[in-house]
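Participant: Coordinates only, no sequence provided:
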């Protein structure tokens, strides 16, 4: 404590009383943490959408599926869009790929940036 107190609630004679320092302002630290969290969430959404978009581009450019990089991007895009596979079953493969991988990319962007915006406002 800052001072000794006798039974009366007053400082004991001979000891100097002092004011307690103000509590640290945590609002700035909380705001920085919120901004960092929002940035992390939006970055994860951007990376997920980037993989999906990259796979669409590689598919449209007829990239070599045996290439390890192309295979990695394809498997990552498949995993990220697993919940949305075959929502659209078009006869045109080109359109099916764009819709089945593009829709999840847009949803990841919308949800990720929406959550980040909400965290920044709080």
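Facilitator: Received it, and whenever you're ready, just let me know what you need. Computed from a predicted model, the values in this text were never measured in an experiment.

Participant: From now on I want contacts and neighbour counts done on CA atoms only, so please keep to that.
Facilitator: OK.

Participant: how about the nearest residue to residue 56, chain neighbours excluded?
Facilitator: Of all residues beyond its chain neighbours, the one nearest residue 56 is residue 98 (6.3 Å), with distances taken as Cα to Cα, 6 or more residues apart in numbering.

Participant: count of neighbours near that neighbour?
Facilitator: The local packing of residue 98 (other Cα atoms under 10 Å) involves 18 other residues.

Participant: do residue 27 as well
Facilitator: Residue 27, neighbours per other Cα under 10 Å, totals 9.

Participant: also this one, for the comparison:
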């Protein structure tokens, strides 16, 4: 499993108020969500009129697929609204989680409670 995180710092030259910035960003975020199967949110510079930091997350079973998806998202954001959204910084990170994630170590709630009771019992017998 691969989890990709894309952080885009955006410059928005047009907005003259927070209301117009939020309208522009909401439109951009909605279009990205509709076109790509990713999660998107404004994560920084919320109170600045002409700047925003947007986070994008994608999950997949292939590193190249996650990388390509996030690259396409960045290109799409940079091309939308006729230059009203400009990317001034872009950070991409992809983390790998092995196939054994959740396997072998998985246990039921009853097993976890029984293990906790055993630990408490051992503490009482061997202070």
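Facilitator: Ah, there it is. Please read these numbers as outputs of a predicted model, since none were measured by experiment.

Participant: quick one: TM-score?
Facilitator: Between these two chains, after superposing, the TM-score reads 0.26 (TM-score structural alignment, normalised by the length of structure 1); 52 aligned residues with a Cα RMSD of 3.9 Å.

Participant: Give me the neighbour count for residue 39 of structure 1.
Facilitator: Residues lying near residue 39 of structure 1 (other Cα under 10 Å) number 18.

Participant: excluding its backbone neighbours, what's nearest it?
Facilitator: Leaving aside its sequence neighbours, residue 39 of structure 1 sits nearest to residue 116 (Cα to Cα, 6+ apart; 6.8 Å).

Participant: Report the buried residues of the strand or helix carrying that neighbour.
Facilitator: Per DSSP states H and E, residue 116 of structure 1 falls inside helix 93-121. Residues 96-106, 108-109, 112-113, 116-117, 119-120 are the ones in helix 93-121 of structure 1 that count as buried (16 or more other Cα atoms under 10 Å).

Participant: Helices along structure 2, start to end?
Facilitator: Secondary structure of structure 2 (DSSP state H): helices at 18-35, 63-79, 109-125.

Participant: between these, which one is nearest to residue 86 of structure 2?
Facilitator: helix 63-79 (5.6 Å; Cα to Cα).

Participant: tell me what that closest one is packed against?
Facilitator: Packing partners of helix 63-79 of structure 2 (3 or more Cα pairs under 8 Å, 6 or more residues apart in numbering; DSSP states H and E): strand 2-11, helix 18-35, strand 51-60, strand 86-96.

Participant: can you list contacts of the first one?
Facilitator: Strand 2-11 of structure 2 has contacts (Cα atoms under 8 Å, 6 or more residues apart in numbering) with 50-63, 66-67, 70, 74, 85-97.

Participant: Just the buried subset of the residues you listed, please.
Facilitator: Counted by 16+ other Cα under 10 Å, these give 50-59, 63, 66-67, 70, 74, 85-87, 92, 94 as buried.

Participant: could you pull out the helices for structure 1?
Facilitator: Under DSSP H, structure 1 gives helices at 27-60, 68-80, 93-121.

Participant: residues of the second one that come out buried?
Facilitator: Right, helix 68-80 of structure 1. Neighbour-count burial for helix 68-80 of structure 1 flags 70, 73-74, 76-78, 80 (criterion: 16+ other Cα under 10 Å).
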